[in-house]
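Engineer: Build the 3D model from these lines:
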Amino acid sequence: MAVHKLILDDIFEDVSCTLIAIHCAIEDYRLAYLLNKYLNITLSRKPKDLDFNKGITKYALFEYEDQKKLITWNLVSNICKIETDSKAEQQSLFNAQHKVIKTYNLIPEYGKVNYFLKIDNEFNNNTEKQIINNLLKIPQIALAYNVDMSLLKSKEHLIFD
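Structural biologist: Down below sits the predicted model:
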């Protein structure tokens, strides 16, 4: 019997998408509203958040499917903050518990980025620049720029299906 071996190393090289990093300090639903207004799209929150580490970390996920142009837009949060209890390591008279806030990132290489806008279509440079310029017109967005997907180590976190 013949043995067949599948090699999936180059699976992401065929994926054509645009990834834009967004730095802003507003809530995810407000950013989705502003993106809908300025980009003329209709992002809506998915019923389930993006879940990693068996429910420990959850990232807000918004999606819009453009049926005419066959383009899918996704807005995903990059930061998840979890509040946990922590005991003091040393034995003391008072064994106090205090709250510790741990921060997790969907894409650890870009820890300072608040949100990612993933567009499942590779645009030419002019269209991409136009989208970024429209994003920068939003007063609440401090910075927006293109991210090269080929340089990401954790690009498997950007598969939302």
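
Engineer: switch to C-alpha atoms for all contacts and neighbour counts from now on
Structural biologist: Fine.

Engineer: Helices along this protein, start to end?
Structural biologist: Along the chain, counting by DSSP state H, helices occupy 28-39, 125-136.

Engineer: The first one vs helix 125-136, what angle?
Structural biologist: Computed with axes from the mean of the first three to the mean of the last three Cα atoms, to 10 degrees, the direction of helix 28-39 lies at 130 degrees from that of helix 125-136.

Engineer: Give me the contacts around helix 28-39.
Structural biologist: Applying Cα atoms under 8 Å, 6 or more residues apart in numbering, the contact partners of helix 28-39 are I41, T42, L43, S44, A60, F62, L75, S77, I131, N134, L135, I138.

Engineer: want to put them side by side, so please do this one too:
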Amino acid sequence: MYKLKSLVLEDDFKLIGIHTSLEAYKLAYLINKHFSISFERATYDLDMTYKDSFAHFPLFNYYDQNWDCDMYLIANKFSDDVPNLKSSGSLFDEAQTETQTFYLFSSMKHIDYFIKVEDELDIFDSQHILKTINSIGRIKKAYLINNKSIKNPEYLIFK
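Structural biologist: Here you go, the predicted model:
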């Protein structure tokens, strides 16, 4: 008999939700500039399969040697043009596409990006970080997210 086991992540990380219309690379640049850190584009994206489509969520990472913590910036939304397979009956129709949006966490569609801070020593000053992120002009809002509200925590494992 098989038993279904759930994955339990330890609460040694902090998760920040960010609302902004910026592209991922622009957000990474602004965060780097305001915090004097160096988020870099990972060599891979977080790839997910949705029915007949694939979504590629951009991932940026940074390791702070002074604080011994890993930080990740991940997009929650991915939009792609997919072919619309409805035929009008004509032999020479142009291929029609429609834009579909996919979410890493569909229960949090209102969030555009996440910053995950792996903080085993619990030295992350969340209030200072949030205050600085919220002061960046193109960011509408940033706040801490309760780790227990995440339905698929395995999506946040990047190593």
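
Engineer: how long is stretch 14-21 of structure 1 end to end?
Structural biologist: One end of stretch 14-21 of structure 1 sits 21 Å from the other (Cα to Cα, to the nearest Å).

Engineer: my bad, stretch 137-153 of structure 2
Structural biologist: Start-to-end, stretch 137-153 of structure 2 (Cα to Cα) is 30 Å.

Engineer: Relative to structure 1, which residues correspond to that stretch?
Structural biologist: Stretch 137-153 of structure 2 corresponds to residues 139-155 in structure 1, going by TM-score structural alignment.

Engineer: what's the neighbour count on whatever residue of structure 1 lines up with S21 of structure 2?
Structural biologist: Alignment note (TM-score structural alignment): S21 of structure 2 maps to A25 of structure 1. The number of residues packed around A25 of structure 1, counting by other Cα atoms under 10 Å, is 13.

Engineer: if I look at A25 of structure 1, how far off is I79 of structure 1?
Structural biologist: A25 of structure 1 sits 11 Å away from I79 of structure 1, going by Cα to Cα.

Engineer: Between the two, which contacts overlap?
Structural biologist: Taking Cα under 8 Å, 6+ apart as the criterion, A25 of structure 1 and I79 both touch N114.

Engineer: what would the contacts of helix 28-39 of structure 1 look like in a markdown table with neighbour count?
Structural biologist: Output for those, formatted as a markdown table (neighbours: other Cα atoms under 10 Å):
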| residue | neighbour count |
| --- | --- |
| I41 | 17 |
| T42 | 16 |
| L43 | 23 |
| S44 | 17 |
| A60 | 20 |
| F62 | 23 |
| L75 | 26 |
| S77 | 24 |
| I131 | 17 |
| N134 | 14 |
| L135 | 22 |
| I138 | 15 |
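
Engineer: can I get those in CSV with distance to L34 of structure 1?
Structural biologist: Output for the contacts of helix 28-39 of structure 1, formatted as CSV (distance: Cα to Cα, whole Å):
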residue, distance to L34 of structure 1
I41, 10
T42, 10
L43, 10
S44, 12
A60, 16
F62, 13
L75, 12
S77, 15
I131, 13
N134, 11
L135, 9
I138, 7
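
Engineer: Take those residues and keep only those in strands.
Structural biologist: Using DSSP state E, the members of the contacts of helix 28-39 of structure 1 that fall in strands are S44, F62, L75, S77.

Engineer: if we can go back for a sec, so which bits of the match of stretch 137-153 of structure 2 are buried?
Structural biologist: For stretch 139-155 of structure 1, a neighbour-count test (16 or more other Cα atoms under 10 Å) marks I141, A144, Y145, M149 as buried.

Engineer: what about the nearest residue to Q96 of structure 2 once chain neighbours are set aside, how many neighbours?
Structural biologist: Distances taken as Cα to Cα, 6 or more residues apart in numbering place N84 nearest to Q96 of structure 2, at 5.4 Å, with adjacent residues excluded. Residue neighbour count, defined by other Cα under 10 Å, stands at 11 for N84 of structure 2.
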